[in-house]
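Engineer: How does the following fold in three dimensions:
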Amino acid sequence: MASVLNSTLPLEVWAGVECTVNRVGDEYFDQLEYNGHATRLNDLELFAELGIHAIRYPVLWERIAPNGLENANWSWADERLERLRELGIRPIVGLVHHGSGPRYTSLVDPEFPEKLALYARAVADRYPWITHYTPVNEPLTTARFSGMYGHWYPHGRDDLTFARALLVECRAIALSMQAIRKVNSNAQLIQTEDLGKVYSTPKLAYQAEFENERRWLSFDLLCGRVTPTHPMWGYLHKCGVNDTDLEWFLENPCPPDIIGINHYLTSDRFLDERKERYPACSHGGNGRDEYADVEAVRVCAESAAGPRTLLQEAWERYKLPLAVTEAHLSCTREEQLRWLYEIWSAAQELRTQDVDVRAVTAWALLGSYDWNSLLTRFVGYYESGVFDLRSRSISSGESPHPRPTAIAKMVRDLAAGRQPDHPILETPGWWRRQSRLLYPPVSCQKIEEDKGKDSPPLSLSHSCSPLAIVGATGTLGRAFARLCEMRGITYRLLSRQEMDIANPDSVDRVLDELKPWAVVNAAGYVRVDDAEHEPEVCLRVNTTGAAMLAAACAKYKVPLVTFSSDLVFDGVVSNPYIESDAVAPLNVYGCSKALAEKLVLKANPSSLVIRTSAFFSPWDDYNFVTIALRQLSAGNSFVAAEDTIVSPTYVPDLVHASLDLLIDGESGVWHLANKGAIAWADLARLAAKKAGVSVSNLIALPMRELGLIAPRPSYSVLGSNRGELLSCLDSAMSRYCHECE
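Structural biologist: The predicted structure is shown next:
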């Protein structure tokens, strides 16, 4: 029976913690251990401050009862579920999240359903007040990864293992809900699935049609729809599934109370027999045809289908209440905001058309780890979410304190019924812009039919407030402009002739005309040795100008980010400097930056002051690394200090992190440098090694023998007690060399 939408109830904001416990071989990967939520009860207070109505929350079989139900340890769940209850947040309890259960079972164990049902009953008995459950998250996706692609345990690579895993999971869901409802007859099933679509060339339309039908299998099985006339009945028989296994679902239907749709840009695929157009890693086939399988958003000329289309399709197919149960994008901050807001807007629009969409879920509250390798190995690759965990624990070993990002503010606004109004939302996300295309574009007819439902204009908006970037001729200013272009952030790059930051009238005029949403001060006097001879010029640009700009930004209520240096320190320590360490510059340049920090924050306490160090860029011919490689490649000698230790900074990393912090609304002093401490001479050696250049002409000398005028600290490595946001130096250097090829 069709759902009836009560339009008087607002669209709810849900949230979720990435909590996967998956098995690879004999090793379990546990996201709650990686993100630290396993030991941080006070995270729940941070979640409550968002104003969310419900949270997808783990009471996972593998964590609670790894050694059997009789040995279950409920203490963790007891404490957290009770706290959620006190905070007024409704838990949607998950029992298995991309897992295969404890070691005594698996997704192809015929007794898995009954074993999970016993665990589900124990959960319901212990927490009879809980009303919403997801016994198994994304069963079809998990079955594909575990039974068809071999990524996760039991590492099957055939249709039979896939089909067995899927039917076992779906049967486990139905039996678990039966067991739970014996305790709480009103318990609801929130069943999630990733409904990525497949598009193709005309030749491969048959394969796309098959995969687009198969993606509904978990819902169809639970709804009792897989009858002998169902398009997948014959396929499942061919896999080796018998009639009895399929008929069980006809006799025991368990339709979801809410269908949860998880949608990721990488889930939509495009199939093309013209393999030469695509990288070899995308090549595959089905036994009948060989083809490339790539992300649809990178090749379909009309952009991706989008969340609105998937919600509409699910509604038309089932007429059951819907929710977006995961909304997350691994990307820069403004794109994360655009993605969440696009999904929210699609849900709101559909509700006006009597489509029963109940909620949108801000997923990965604490971010996630190693999804770039599909959780097949742990290397600590982190994607931030509503909160960012790259905080003081990285250097101190303490548990991180989750830092709210701009997404947290958007979630709070949506939950309170406020309209998000950040100017960056006026530009469509990268998945709507032509720059997304990596391959020759192909017109996808189905997407063409949907065009206009999901797609905002593909061109950048030039009417929205720009980001004002001061410093048109410098390395940093040009890098900001370049990466703003890539990120779809409307900007205005200003030369000194257009705005002289040391002239209050000039600053006022430009701010009044441009009305920027923020200002980046990338201008500066950077000639450290020359500053010793012309301190007045250095102080005018670095100190007076920065202070006047800060005062003007305070007057116009415009956020400001400005840059300082590691040279504000004297180098007498042997551990990385953190933001709270006292400054003690040794030279005029360092004095100009230290005084600028003080005056900027006095004039405008909400300013963001970023200290950085020894930056190198693939887009600048005059930085240390580029000059070293140029000289060594030409067979010339190159001299570098062997006893001065710094923390080099890759400019693209610096700019990306600075923009994210600016969008997040951060303020005060932050240290941004790539993780690592290295002498200048060793930095030249590292760059040469990565670039394949000989270091036979590298001359390493003590700093005192280089003939430099300005004194410099022998140690100026930057650490942080606020957040180590940049990657390690080795990774940065590899990317620098790749970009320079």
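Engineer: make it CA atoms for all contacts and neighbour counts henceforth
Structural biologist: OK.
Engineer: which SSE is the residue nearest to the spatial centre of the chain in?
Structural biologist: Compute the mean C-alpha point of the chain, and by CA atoms, centre = their mean the closest residue is residue 330, 2.7 Å away. Per DSSP states H and E, residue 330 falls between elements, in no helix or strand.
Engineer: One more: residue 656?
Structural biologist: Counting by DSSP H and E, the element that carries residue 656 is helix 651-664.
Engineer: So which residues make contact with the helix or strand following that helix?
Structural biologist: The C-terminal neighbour of helix 651-664 among helices and strands, as given by DSSP H and E, is strand 668-671. Applying CA atoms under 8 Å, 6 or more residues apart in numbering, the contact partners of strand 668-671 are 578-579, 601, 605-612, 718-720, 722-724.
Engineer: Here is the second sequence; please produce its structure so I can put it next to the first one:
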Amino acid sequence: MTSISNSNKDNTSKQPLEMWAGLECTVNRVGEEYFDQLERNGHDVRLSDLDLFAELGIQAIRYPVLWERVAPLGVENADWSWTDERLERLHSLGIRPIVGLVHHGSGARYTSLVDPEFPVKLATFARAVAERYPWVTDYTPINEPLTTARFSGLYGHWYPHGRSERTFARAFFGQCQGVAKSMQAIREVNPNAKLVQTDDLGKIYSTPTLAYQAEFENERRWLSFDLLCGRINQNHPMWGYLLYCGITQAELEWFLENPCPPDIIGINHYLTSDRFLDERKELYPASLHGGNNQHEYADVEAVRVCAEGTTGHKALLLEAWERYKLPLAITEVHLGCTREEQLRWFLEAWNAVQELRKENVDVRAITAWSLLGSYDWNSLLTRFIGHYEPGVFDLRSEFPRPTAIAKMVQDLATGQNPNHPLLDTPGWWHRQERLLYPAVSRSNFESPPTPLDKGGATVLKSLSPVVIVGATGTLGKAFARLCERRGITYRLLSRREMDITNPTSIDAVLAELKPWAVINAAGYVRVDDAEAEPDVCLRVNTEGAKNLAISCAQHNVAFLTFSSDLVFDGTVVNPYVENNPVAPLNVYGRSKALAEKGVLEVNAASLVIRTSAFFGPWDDYNFVTIALRQLSAGNTFTAAFDSTVSPTYVPDLVNTSLDLLIDGESGIWHLANVGAVSWADFARLAAKRAGVSIKGLITLPTQELGLAAPRPSYSVLGSNRGELLPSLDCAIERYFQEVNC
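Structural biologist: As a prediction, this is how the structure comes out:
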């Protein structure tokens, strides 16, 4: 198992490593509209979140006291009620706030990043914060000033939407001076106040032709820290560039006279931060094309093309240490990905810090970022589309639900070793499949003659697997496909390899394979045939699932099994939720209802997922695929117009089921794409998207279809535990993207 150490005697750093946390709190402006993450994630109305955060065992939290929220109409009109309540609660919980004043923002409406008075106005607000909370010792007046200046002044994403070097430089300089003046004002109130300054230190790599551009950008990435440390003088590589961009010599010399070196340098690093520049544009999609005044080139995520992968936390922290010899912290660790990859990314950052501390590098903390996840960062917060990335907690439930990351953070904060077997597989950023383009070497720009790294099956064979029961079924095959994609070791078993109706067979397999989880994707699925052979259906669906649950409990193995919307009788008019009483109309539904009850009686830790009418891109026998095949061939296709269901896209179902399994969830969950539609309308939706005529579509009432098993007229699944799957429209769109790729 992966080993870690948090023992002070094992490293030479004088201070113990702290576990920090932070919540995405950006208030950015696009045109005249503000995008407020605290409104989106609901933290602005949930004081109880702070108690959840405290249970993680964190010592400090990056916490917002944001100018735009507290004093949008000026300090004299500030409303402190929200921050009063929350900072007092943090204080009582023993969590040290690292107060942020501007987080990717541009200030109140009466200013902007290019306002010459921005630094003074921010300092006025900073002083008011310090006077109101004199006990607060740690501040980040402005988060990532260089990154914010690029997005606001160079790329035009955020207000004031500049697209020039001059606007970039003015926005950057104003923020850095705002940091320095704010700390001056704060320290006049609290001389012991500390500056925790953050920025993204992603590196740029390139072909030899574009080495000049990479060299420039790699020097520019240090600007925030260099300027605050008073290092930018006439001998500095960026001196001439900043003068060219309109920053005056007097302004630059102000920092030589008023340096404000960080007490802790906070490094943020994401997998998309490192870039590769390549003038061979034809190798990459047009969306990645760009350039400067000298060359046109593609700007690509380095992890997708560089044989060596990304720079990594350890190398970046070491560079910062050697450059400044100031205390360091990783101030954001977040990955928008599947759960096991989020865990792998966090542990990799943690281990990098531990290694550096043993080498006498003064790293003070690591930060579990995005406690409540984040919204719409996939569009760089330029539009409101509702794309949500879970973090330490998942907000798609009624209350913030702790994910497996919460358990890892808690373990690390208390000196425990995370021991999930999925941690022993390298993250996707180390595996072969990460490469979307022809691989190049960062060192010599030559294709490597040997395999790139240890990814793939050779690594997975020796690891503890998840056992997937149901080798011939649609669901079992989908689990195998997506486990392969996610780097989850698995064994896909047929009935010949493990007979779930035979407890002895199950025990023998579990003893041999020693899995960490079992997924029951097998079963009797012929709903109409079950009416004629109920004993067979009950033996497989009910007794088989119960046998698996018993064996998993005995072997201390997690267990996931599936149920159906057909456990309900259709007498309601609103979507069924998990605690609605079951009342199946047919044998198949009864077998599933009895299986749910039996499984949870013998193994309460089991995860039981009810789903409905699934369709997917990888088999030829689901409703959508058959309907399109028949209609496109000019044949007729019959569907019921009076039976309403909630279709479920198989990749969504499988990925979310795996996440819940990794999170250690149990009990009954409903998973279906959000939406309600009749079978007939479902066929119409798919045909319209495919551009197929519906002339051959015949719609009939269910009773005229000649089905042996009665069906509920309404079996839409909702949830009171969390709507984790996206909308049906989104699912249909991704179905066609997958089948057409």
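Engineer: what sits against the residue nearest to the centre of the first structure?
Structural biologist: Residue 330 of the first structure is in contact with 336, 383-384, counting by CA under 8 Å, 6+ apart.
Engineer: Next one: the counterpart of it in the second structure relative to residue 649 of the second structure, how far apart?
Structural biologist: The alignment partner of residue 330 of the first structure in the second structure, by TM-score structural alignment, is residue 336. Residue 336 of the second structure sits at a distance of 21 Å from residue 649 of the second structure (criterion: CA to CA, to the nearest Å).
Engineer: cool, residue 690 of the second structure as well?
Structural biologist: Residue 690 of the second structure sits 16 Å away from residue 649 of the second structure, going by CA to CA.
Engineer: What are the boundaries of the strands in the stretch 451-600 of the second structure?
Structural biologist: 466-469, 490-493, 517-520, 558-564 (DSSP state E, counting those that start in this stretch).
Engineer: Flag every buried residue along the second one.
Structural biologist: Applying a neighbour-count criterion of 16 or more other CA atoms under 10 Å, one finds 490-493 buried in strand 490-493 of the second structure.
Engineer: how much does it stray from the first structure?
Structural biologist: For strand 490-493 of the second structure, the mean deviation from the first structure after alignment is 0.5 Å (mean CA distance after the TM-score superposition for the first structure).
Engineer: and that strand, what does it pack onto?
Structural biologist: Packing partners of strand 490-493 of the second structure (3 or more CA pairs under 8 Å, 6 or more residues apart in numbering; DSSP states H and E): strand 466-469, helix 474-486.
Engineer: which one in the first structure is aligned with residue 144 of the second structure?
Structural biologist: Checking TM-score structural alignment: residue 144 of the second structure goes with residue 138.
Engineer: OK, contacts around that match?
Structural biologist: The contact partners of residue 138 of the first structure, by CA under 8 Å, 6+ apart, come to 97-98, 191-194.
Engineer: how many neighbours does residue 676 of the first structure have?
Structural biologist: 18 (other CA atoms under 10 Å).
Engineer: contacting residues for it?
Structural biologist: Counting by CA under 8 Å, 6+ apart, residue 676 of the first structure makes contact with 647-648, 728-729.
Engineer: Distance of it relative to residue 620 of the first structure?
Structural biologist: Taking CA to CA, one finds residue 676 of the first structure at 22 Å from residue 620 of the first structure.
Engineer: Please apply the same query to residue 204 of the first structure.
Structural biologist: Applying CA to CA to residue 204 of the first structure and residue 620 of the first structure gives a distance of 46 Å.
Engineer: Tell me where the stretch 201-350 of the first structure has strands.
Structural biologist: Under the criterion DSSP E, counting those that start in this stretch, strands of the stretch 201-350 of the first structure are mapped to 258-262, 269-272, 283-285, 290-295, 322-327.
Engineer: Give me the range in the second structure that the second one lines up against.
Structural biologist: When you say that, I think you mean strand 269-272 of the first structure. So strand 269-272 of the first structure sits over residues 275-278 in the second structure, by TM-score structural alignment.
Engineer: which residues make contact with that stretch from outside it?
Structural biologist: With contact meaning CA under 8 Å, 6+ apart, stretch 275-278 of the second structure is reached by 202-207, 210, 214, 297-303, 305-306.
Engineer: filter those to the buried ones?
Structural biologist: With neighbours counted by 16+ other CA under 10 Å, those contain buried members at 202-207, 210, 214, 297-303, 305-306.
Engineer: Report the buried residues of stretch 280-292 of the first structure.
Structural biologist: 283, 290-292.
Engineer: what about it, how long is it end to end?
Structural biologist: Termini of stretch 280-292 of the first structure sit 8 Å apart (CA to CA).
Engineer: Excluding its own residues, what touches it? List them.
Structural biologist: Stretch 280-292 of the first structure is contacted from outside by 270-275, 278, 293-294, using CA under 8 Å, 6+ apart.
Engineer: Compile the residues you listed into CSV and extend it with columns for distance to residue 30 of the first structure.
Structural biologist: Shown next, in CSV, are those (distance: CA to CA, whole Å):
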residue, distance to residue 30 of the first structure
270, 32
271, 33
272, 36
273, 38
274, 40
275, 37
278, 34
293, 30
294, 29
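Engineer: Between those residues, identify the one with the most neighbours.
Structural biologist: Tallying neighbours with other CA under 10 Å puts residue 271 at the head of the contacts of stretch 280-292 of the first structure, with 28 neighbours.
Engineer: Residue 473 of the second structure and residue 167 of the second structure, how far apart?
Structural biologist: Distance check for residue 473 of the second structure against residue 167 of the second structure: by CA to CA, it reads 58 Å.
Engineer: More neighbours: these two, which one.
Structural biologist: The neighbour count for residue 473 of the second structure versus residue 167, taken as other CA under 10 Å, is higher for residue 167 (23 against 15).
Engineer: which one is the aligned partner of that one in the first structure nearest to, not counting chain neighbours?
Structural biologist: Under the alignment by TM-score structural alignment, residue 167 of the second structure pairs with residue 161 in the first structure. Using CA to CA, 6 or more residues apart in numbering and skipping the chain neighbours, the partner closest in space to residue 161 of the first structure is residue 147 (4.8 Å).
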